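[1] Sequence unavailable; structure follows:
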């Protein structure tokens, strides 16, 4: 008996359907966030926000990021590498590999600049302690590429209720 549809075709069709439905759910969820107050959307109170909810990049910040990008790149970046940053709740860069600066913009809003391009990188962040003791306060964290800054990462931290809150964090950057 001949098979009309292969298992692979069924799996691909099912996967496409799932992704389509998941994408629609994300789009519907996104439209409801616009009704939240600015503080819950992560918008900074004293700086104009870009469309993605990040503070606008100033000319001085862009120049500093560009200078950090050209400071020198170690040979380990040729075949991929892992960089990291440990940042305090006040925005101080405490420990790092390849991170050159951290900036705090507002409640729970941080920027971390690295000495290399991160355009093809993956980011992983977690709320973490900055000392050698204790468990950190509970909270949530999100991470994204920094607008108009190819070597920057934007991090937002929240309390357990989803309200922007200052939290120390650990950030890992993986490049192919």
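    In hand now; what should we look at? The shown structure was predicted, so the numbers you read here are calculated from the model rather than taken from an experiment. Numbers count the residues shown, from 1 in each chain.
[2] all contacts plus neighbour counts: C-alpha atoms, from now on.
    OK.
[3] counting contacts, what elements does the biggest helix by length in the chain pack onto?
    For the chain, the longest helix by residue count, based on DSSP state H, is helix 7-33. Using 3 or more Cα pairs under 8 Å, 6 or more residues apart in numbering; DSSP states H and E, no helix or strand is in contact with helix 7-33.
[4] What is the burial count for residue 32?
    Residue 32 has 9 neighbours, counted by other Cα atoms under 10 Å.
[5] thinking again about what came up before, what packs against the helix or strand following the longest helix of the chain?
    Later in the chain than helix 7-33, the nearest helix or strand by DSSP states H and E is helix 59-69. The helices and strands touching helix 59-69, judged by 3+ Cα pairs under 8 Å, 6+ apart, are strand 109-114.
[6] try this one next to it:
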């Protein structure tokens, strides 16, 4: 005997909703974990992967530092989202010496005002800084007094020298 088994269409829809709910739960867990990691003193930059470092900016603040550690890297790069107008940038090596600033030709800045809809601030990007020294690096931002609470987000990427 052949019996046909038919599943109602709603079964597939519920399956998709379950998968979407699991993805949302995973995203919330990742955000919670990254928020707790970002408050650490120094976030390690994993080789050949990206790390996200964040810093809260309260109204009236004029500067913020984002610190991350580098070990065994051949190159260092980042994309830094700064939702504040008039921000200047300095990258400090582990010895506290400036390596890059806002005017460095190796650094690019994509302004948010050219987006649709226009956004405040912009994105500083560095594709590759060769042979970064091992240790704690600092991205220092200075800006006019922040008009509202916001967050600065840096995606750090390093490539292994091995």
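    Happy to help now that I have it. Just so we're clear, the structure is a prediction, and the values are computed from it rather than from any experiment.
[7] TM-score them against each other, please.
    Aligned and superposed, the two chains score 0.34 in TM-score terms (TM-score structural alignment, normalised by the length of structure 2); 75 aligned residues with a Cα RMSD of 3.4 Å.
[8] which of the residues in the longest helix of structure 1 are buried?
    Within helix 7-33 of structure 1, no residue is scored as buried using 16 or more other Cα atoms under 10 Å.
[9] now swap in stretch 97-106 of structure 1 and tell me
    Buried-residue list, stretch 97-106 of structure 1, by 16+ other Cα under 10 Å: 98, 99, 100, 101, 102, 103, 104, 105, 106.
[10] and the fourth one, how far is that from residue 110 of structure 1?
    To tie it back to what came earlier, the one meant is residue 101 of structure 1. 10 Å (Cα to Cα, to the nearest Å).
[11] hang on, residue 99 of structure 1 packs against residue 85?
    Yes - using Cα atoms under 8 Å, residue 99 of structure 1 is in contact with residue 85, at 6.1 Å.
[12] Next, count neighbours for residue 37 of structure 2.
    Neighbours around residue 37 of structure 2, by other Cα under 10 Å: 16.
[13] who's in contact with it?
    Shown in contact with residue 37 of structure 2 (Cα atoms under 8 Å, 6 or more residues apart in numbering): residue 43.
[14] element containing it?
    Counting by DSSP H and E, residue 37 of structure 2 is part of helix 9-38.
[15] what about residue 76 of structure 2, how many residues close to it?
    Neighbour number of residue 76 of structure 2 under other Cα under 10 Å is 22.
[16] How about residue 31 of structure 2?
    12.
[17] With residue 66 of structure 2 instead?
    By the criterion of other Cα under 10 Å, residue 66 of structure 2 has 22 neighbours.
[18] Can you say which helix or strand has it in it?
    Here residue 66 of structure 2 sits within strand 63-70, counting by DSSP H and E.
[19] Just list what that strand packs against, helices and strands only.
    On the basis of 3+ Cα pairs under 8 Å, 6+ apart, strand 63-70 of structure 2 makes packing contacts with strand 43-44, strand 50-57, strand 135-142.
[20] Looking at those strands, which is nearest to residue 109 of structure 2?
    Closest approach to residue 109 of structure 2 among these is made by strand 135-142 (13.5 Å; Cα to Cα).
[21] What is that closest one packed up against?
    strand 63-70, strand 88-92.
[22] would you turn the ones you listed into CSV with distance to residue 56 of structure 2?
    Shown next, in CSV, are these (distance: least, Cα to Cα, whole Å):
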stretch, distance to residue 56 of structure 2
strand 63-70, 8
strand 88-92, 16
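[23] To residue 130 of structure 2, which of those strands lies closest?
    strand 63-70 (12.4 Å).
[24] between that closest one and strand 88-92, what angle do the directions make?
    Here strand 63-70 of structure 2 runs at an angle of 30 degrees relative to strand 88-92 (axes from the mean of the first three to the mean of the last three Cα atoms, to 10 degrees).
[25] next SSE after strand 63-70 of structure 2?
    Next in sequence after strand 63-70 of structure 2, counting helices and strands by DSSP H and E, comes strand 73-82.
[26] still on that earlier bit, farthest pair within the buried residues of stretch 97-106 of structure 1?
    Within these, 98 and 106 form the most distant pair, 24.1 Å apart (Cα to Cα).
[27] still on that earlier bit, in strands, which of the buried residues of stretch 97-106 of structure 1 fall?
    Applying DSSP state E to these, the entries found in strands are 99, 100, 101, 102, 103, 104, 105, 106.
[28] Now the helix holding residue 37 of structure 2: buried residues?
    37, 38.
[29] again, but for stretch 123-136 of structure 2
    123, 124, 125, 126, 128, 129, 132, 133, 135, 136.
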